[in-house]
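[1] Sequence and predicted structure are below.
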Amino acid sequence: MTPSTAAHAQMTLTDFETLARRAPETVTLEFVNGKLGVKPLPDQRHGAIVMWLLRQCMQQRPELALYPEQGLKVESYRTGRARADGALAPYDHYAAQEGEWADPAGTLMVVEVTSFDPDADQRDRDEKRAAYAQADIPVYLLVDRDQDMLTVHSDPQDGMYRQTVSYAYGEAVTLPAPVRITLDTEKLKDYAN
């Protein structure tokens, strides 16, 4: 979190973590860019997209796992908390970590699938992209259901992704190192609205 953001945070990180622990199971909270956010419950197509991606990742890279709804410490000083729709890491990578929020070191890729909630879309497209880049997560894959496209952000440096490439549903998408998975996105057309 940048100093200007920290000065304007809605609450302390400790207060957020206490609130998140006490929230009902049906409420998923995030703390990105000093702001409290409520992550909407995924609809059926959202879940289908995550499962589609999970299968492709595990078939091509069985030594890795795509962890759904993984809580991560993000931003420059690990002062943000995001619950990624998916986090790709070596199998059992997060098992040794304590608590709800994992250190992102060793995470190869994070995935967000947009919801049809304006606040969530803003967080997925802008705020989380910045938070994941600041946490030096090598690849951020955004499945943008409003645009029927995938956007691959990679090469984080100085808190920003230096490479961004977008692909329409149906195109082959080769995810860059260290992920090295090629996605056949034709199936995503079945999940388009």
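    Received the coordinates, thanks. Residues are numbered from 1 along each chain as shown.

[2] hey, let's count contacts and neighbours off CA atoms from now on
    Fine.

[3] How are the helices of this structure distributed by residue range?
    According to DSSP state H, the chain carries its helices in the segments 3-7, 13-22, 44-60, 118-122, 128-134.

[4] Alongside the first one, take a look at this:
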Amino acid sequence: MTVMAERTARTAQMTVEEFEEIAKAAEKLNDAVRFEFIDGRIGVKGVPDGDHGEIIRWLVEQCIRSGSRLGVYSADLGLRVGEYRNGRAKPDVVLAPKGTFAGQGDWADPDHVAMVVEVTSYDSDTHRRDRVEKPVAYAAEGIPVYLLIDRDACTLTVHSDHSPRGYRDIHSVEFGATLALPKPVDIELDTGELKDYVR
């Protein structure tokens, strides 16, 4: 199936530099939220719940078992994404060659990232953030694979074949199916366990 995300023209709420100052100050005061800046808008991700954490653990174990040579990075790794790299995202998991982020600051260059993963939260922004804006931002950066683990729909959606406007190939499977992630990730996921981590 070929699908491309639509972009809407928006005026940015603030500059990237202003966002970075706000995010740094706020996260020092309150570690209960993570801030992102996608498509000119500031977004707040709440603290992940226990099931969210179990899904991340499951994915890390699957990647390690696969024998992948990619490093698995999770929690608080910030990436410069989107048009002109004017966005700032904190994916739940990033797969990249080991050593990719050595020496980089709070917001890393995504050039060598193989896959980003988001696990939906139970908040009002998850649709806009994870299903609409992030696929466009990640594709614009040339990130080969975006995996969305959707707890509302009980599906995993693989986005691949990136273009500046979005991913052209989008494929979903229900929790319980086996999912083959495309190259450069090239890992097969057994998703049966995910049924235990939804409300």
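    Looks like it came in fine. This is a predicted model, so every value here is computed, not measured.

[5] Need the TM-score between these chains.
    A TM-score of 0.93 describes the superposed chains when it is computed by TM-score structural alignment, normalised by the length of structure 1; 189 aligned residues with a C-alpha RMSD of 1.4 Å.

[6] Looking at the helices of structure 1, which is nearest to A84 of structure 1?
    helix 128-134 (9.0 Å; C-alpha to C-alpha).

[7] In terms of secondary structure, what does that closest one contact?
    strand 64-74, strand 149-157, strand 160-168 (3 or more C-alpha pairs under 8 Å, 6 or more residues apart in numbering; DSSP states H and E).

[8] Rebuild these as TSV, extending it with mean neighbour count.
    Listed next are those as TSV, based on neighbours: other C-alpha atoms under 10 Å:
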stretch	mean neighbour count
strand 64-74	21
strand 149-157	20
strand 160-168	15
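
[9] Dump the ones you listed into TSV; add distance to R22 of structure 1 as well.
    Converted to TSV, those look like this (distance: least, C-alpha to C-alpha, whole Å):
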stretch	distance to R22 of structure 1
strand 64-74	15
strand 149-157	33
strand 160-168	33
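
[10] Could you point out which of the ones you listed sits nearest P138 of structure 1?
    Among these, if distance is taken as C-alpha to C-alpha, the winner is strand 149-157, at 5.7 Å.

[11] which of the helices of structure 1 sits most buried?
    helix 128-134 (a mean of 25; mean count of other C-alpha atoms under 10 Å).

[12] now it, how far from the chain's geometric center?
    Using C-alpha atoms, centre = their mean, to the nearest Å, the distance from the centre of helix 128-134 of structure 1 to the centre of the chain it belongs to is 9 Å.

[13] which residue in structure 1 lines up with Y84 of structure 2?
    Counting by TM-score structural alignment, Y84 of structure 2 corresponds to Y77 in structure 1.

[14] do you know how far its match is from V32 of structure 1?
    12 Å (C-alpha to C-alpha, to the nearest Å).

[15] before we move on, what about A23 of structure 1?
    From A23 of structure 1 to V32 of structure 1 the distance is 17 Å (C-alpha to C-alpha).

[16] between these two, who's got more neighbours?
    V32 (23 against 12; other C-alpha atoms under 10 Å).

[17] wouldn't A133 of structure 1 be in contact with Y161 here?
    Yes: counting by C-alpha atoms under 8 Å, A133 of structure 1 does reach Y161; the two are 5.7 Å apart.

[18] And for E127 of structure 1, the neighbour number?
    16.

[19] show me the contacts for it.
    When contacts are counted by C-alpha atoms under 8 Å, 6 or more residues apart in numbering, E127 of structure 1 is found next to V32, N33.

[20] To which residue of structure 2 is it aligned?
    Aligned partner of E127 of structure 1 by TM-score structural alignment: E133.

[21] Please determine how far its match is located from D31 of structure 2.
    E133 of structure 2 is 24 Å from D31 of structure 2, by C-alpha to C-alpha.

[22] and what of Y84 of structure 2?
    Using C-alpha to C-alpha, one gets 28 Å for the distance from Y84 of structure 2 to D31 of structure 2.

[23] would you turn the helices of structure 1 into JSON lines with distance to L175 of structure 1?
    Putting these into JSON lines (distance: least, C-alpha to C-alpha, whole Å) gives the following:
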{"stretch": "helix 3-7", "distance to L175 of structure 1": "31"}
{"stretch": "helix 13-22", "distance to L175 of structure 1": "32"}
{"stretch": "helix 44-60", "distance to L175 of structure 1": "11"}
{"stretch": "helix 118-122", "distance to L175 of structure 1": "22"}
{"stretch": "helix 128-134", "distance to L175 of structure 1": "16"}
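
[24] L72 of structure 1: which of those is closest?
    Of all the helices of structure 1, helix 128-134 comes closest under C-alpha to C-alpha, at 9.3 Å.
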